[in-house]
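> output the structure for:
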Amino acid sequence: MPTLHARRPRLLIVGCGDVGLRVLRELHGRLPVLALSSSPARAQALRAAGALPLLGNLDDPASLARLAGLADWVLHLAPPAAQGAEDRRTLNLLRALARSPRTTRLVYASTTGVYGDCAGARFDETRSPRPATDRARRRVDAEQRLRWFGASLGVRVSILRVPGIYAWDREGGHPRERLAKGAPVLRREDDVYTNHIHADDLARACLAALARGKPQRIVHACDDSELLMGDYFDLAAELCGLPRPPRISREQAREQMSPMQLSFMGESRRLDNGRLKRELRLRLRHPEVNTGLLAGA
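Below you'll find the predicted structure:
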């Protein structure tokens, strides 16, 4: 856990889902935390986790007025809307924060999908984004707005580009669920490199970025593993005592899989996480998926 300010800053978590709740667990009450949620039904769970719930909807700018001048630090974990090439939710959030500037640090969880297909290349954060889907274009739009916001108002903005998040206790976020359904993966000659981060390590990366992130800086929030997707699922099957997934060709995948599944299987890259270790000084609890996959089982 990084050393925090002597005067405890007030943290606002926007989009306090699974990763946000893990951030709260890592904090152990050491910061006053507000959590923005559009669902009144989540208020009790957020209070139990140690946050003061705030009702607001990123799609409704009027509901965000109370955020002005409210928090020193902001952790933005909310995804964009499901349509369009712009992220209006991030725009609405930044407009609300700018009305009464108090925020000095902001961390945004983006996605490594902004790079598009890189044909298995290994690279660092200096590579330019080439988004191939509207989903990734919305993330690029959010990143650009956030960096402009930081540079214009003197806010230290850190952007974490996040790959596949997994954890045993993360709903829909562990390969055993896919393996149990017998879902196929690509044969080796068609396979792609994928990147991963354990959800607990991502929560710690968020806190490290709040404490140590450089202004307007992009950081790969990923572990050290470099695995083809099929090898990742084979390893998970071995560790969990499940059958290995069937292998199919890319042509067969086009017939059997949804467009979203195909988009993940059409992008191959290997990410350098040097900045995560050098600049944020984060020591991963699960640097390889072979330890993280069974953690908490």
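> okay, CA-based contacts and neighbour counts for the rest of this
Noted.
> quickly find the element holding residue 58.
Assigned by DSSP states H and E, residue 58 belongs to neither a helix nor a strand.
> quick one, what contacts it?
Residues near residue 58 by Cα atoms under 8 Å, 6 or more residues apart in numbering: 38, 64, 89, 90, 92, 93.
> state the next helix or strand along the chain beyond the longest helix seen in the chain.
Assignment by DSSP state H gives helix 134-153 as the longest helix of the chain. Sequence-wise, the next helix or strand beyond helix 134-153 is strand 156-162, with elements assigned using DSSP H and E.
> packing partners for that following strand?
Judged by 3 or more Cα pairs under 8 Å, 6 or more residues apart in numbering; DSSP states H and E, strand 156-162 is in contact with strand 105-111, helix 134-153, helix 199-212, strand 217-220.
> please provide the structure for the following sequence as well, for comparison with the first:
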Amino acid sequence: MNLFCFGLGYSAEHFIKAYGDQFDTIAGTARSHYALERLGDPRVSGFMFDAERADPEIAAALTRADALLVSIPPDISVDPALAKFGRLLSQLPQRLRIIYLSTIGVYGDRAGEWVDETRVPAPKQPRSIARLRAEKAWQALAKDDRKTIQILRLAGIYGPGRNALVQLKNGTAQRVVKKDQVFNRIHAADIASAIAAALAYEGANDIWNVADDEPAPPQDVIAYAAKLMGRAPPPEEDFETAALSPLARSFYEENKRAANGKLKNELGVALAYPTYREGLNALWDAGEGR
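Reported below is the predicted structural model:
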């Protein structure tokens, strides 16, 4: 199987590290030479791709692909991969398995209620509206009988180098408290497992929530990380007066609990880190935050 990744970012990198040996060839795109060098995997052929430029060899690589992992965020009006290569992808004669990494943000604010894949999306944030639009565009491409698409709606991503332990060490952690606010999370290793399972899935086009078992208040996660580090957690800050960037503040405008039963029961994914506690324990044991 030949894999092509639109976006050799954090999630794709962890997937390739865990499952790269299953592919005959791996190719993908990045927005900078630095990103390609950081990946540092000799198995991966990297190509530059952004809004202004596209390596001319990408088209040839796509004609060889039979698995496509898409993790590039959409622009407000268009998915960049489809804008540039949609026609080529639609004309490929081979069977193509597409995995599109989306977000549970497409469900919008649900006032803390549980949402599963049957819930009709109702995004309000521009970034989530764009995600839902991109989902539909990729689904339209996959109406061709030669293609299948599995949409993975990811919760908040954490893992090596991106977690509460690192934030505490760097002095950037905040314990922002908003009444009844919870977030789901998902470890990068569990995202990799979900991608692998979706690629192996023989069913029809589908959608899967990729989230942990326990949506939790964000201040509790920081407190647990601080306990592992043997230090006092930062003081609690009221959401209304906390110093947050507009982007960070926007995440608190939505409150939901993402159900993952379909992921586990139908796709067969066994989460290595079902809650933030197992995930942070493993990261601490691996030396994170020290």
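> can you pull the TM-score for these?
Overlay of the two chains. TM-score (TM-score structural alignment, normalised by the length of the second structure): 0.87; 281 aligned residues with a Cα RMSD of 2.4 Å.
> on that earlier part again, narrow the contacts of residue 58 of the first structure to those in strands?
With DSSP state E as the criterion, strands contain none of those.
> for the counterpart of residue 199 of the second structure in the first structure, what are its contacts?
Superposed on the first structure with TM-score structural alignment, residue 199 of the second structure falls opposite residue 210. For residue 210 of the first structure, the contact set (Cα under 8 Å, 6+ apart) comprises 73, 75, 105, 106, 107, 158.
> ok, back up a step: between the helices and strands packed on strand 156-162 of the first structure, which gets nearest to residue 28 of the first structure?
Minimum separation from residue 28 of the first structure across those (Cα to Cα) falls at helix 199-212, 12.3 Å.
> quick one: that closest one to strand 156-162, angle?
Angle of helix 199-212 of the first structure versus strand 156-162, following axes from the mean of the first three to the mean of the last three Cα atoms, to 10 degrees, is 160 degrees.
> re earlier: so which elements touch the longest helix of the first structure?
Here helix 134-153 of the first structure touches helix 88-98, strand 105-111, strand 156-162, going by 3+ Cα pairs under 8 Å, 6+ apart.
> okay, helices next: where are they in the first structure?
All helices of the first structure, identified by DSSP H, fall at 18-27, 43-49, 88-98, 134-153, 175-180, 199-212, 229-240, 250-256, 259-264, 274-278, 289-292.
> closest to residue 115 of the first structure out of the ones you listed?
That would be helix 134-153 among the helices of the first structure, by Cα to Cα, at 8.2 Å.
> what about that closest one, how far off from the second structure?
Superposed on the second structure, helix 134-153 of the first structure shows a mean distance of 1.2 Å to its aligned residues (mean Cα distance after the TM-score superposition for the first structure).
> the counterpart of residue 293 of the first structure in the second structure: how many residues sit nearby?
Alignment note (TM-score structural alignment): residue 293 of the first structure maps to residue 280 of the second structure. For residue 280 of the second structure, the neighbour count with other Cα atoms under 10 Å is 24.
> ok, the nearest residue to residue 280 of the second structure once chain neighbours are set aside - contacts?
Leaving out its chain neighbours, the residue that sits closest to residue 280 of the second structure by Cα to Cα, 6 or more residues apart in numbering is residue 225, at 6.7 Å. Residue 225 of the second structure makes contact with 164, 165, 168, 280 under the criterion Cα under 8 Å, 6+ apart.
> how about the first one, what does it touch?
Right, the one you point to is residue 164 of the second structure. Counting by Cα under 8 Å, 6+ apart, residue 164 of the second structure makes contact with 173, 221, 222, 225, 280.
> mind redoing it with 6 Å?
Residues near residue 164 of the second structure by Cα atoms under 6 Å, 6 or more residues apart in numbering: residue 222.
> map it across to the first structure for me.
In the first structure, residue 164 of the second structure lands on residue 175 (TM-score structural alignment).
> residue in the first structure matching residue 151 of the second structure?
Using TM-score structural alignment, the partner of residue 151 of the second structure in the first structure is residue 159.
> that match: how many residues sit nearby?
Neighbours of residue 159 of the first structure using other Cα under 10 Å come to 27.
> that one and residue 199 of the first structure: what is the separation?
Distance, residue 159 of the first structure to residue 199 of the first structure, by Cα to Cα, to the nearest Å: 17 Å.
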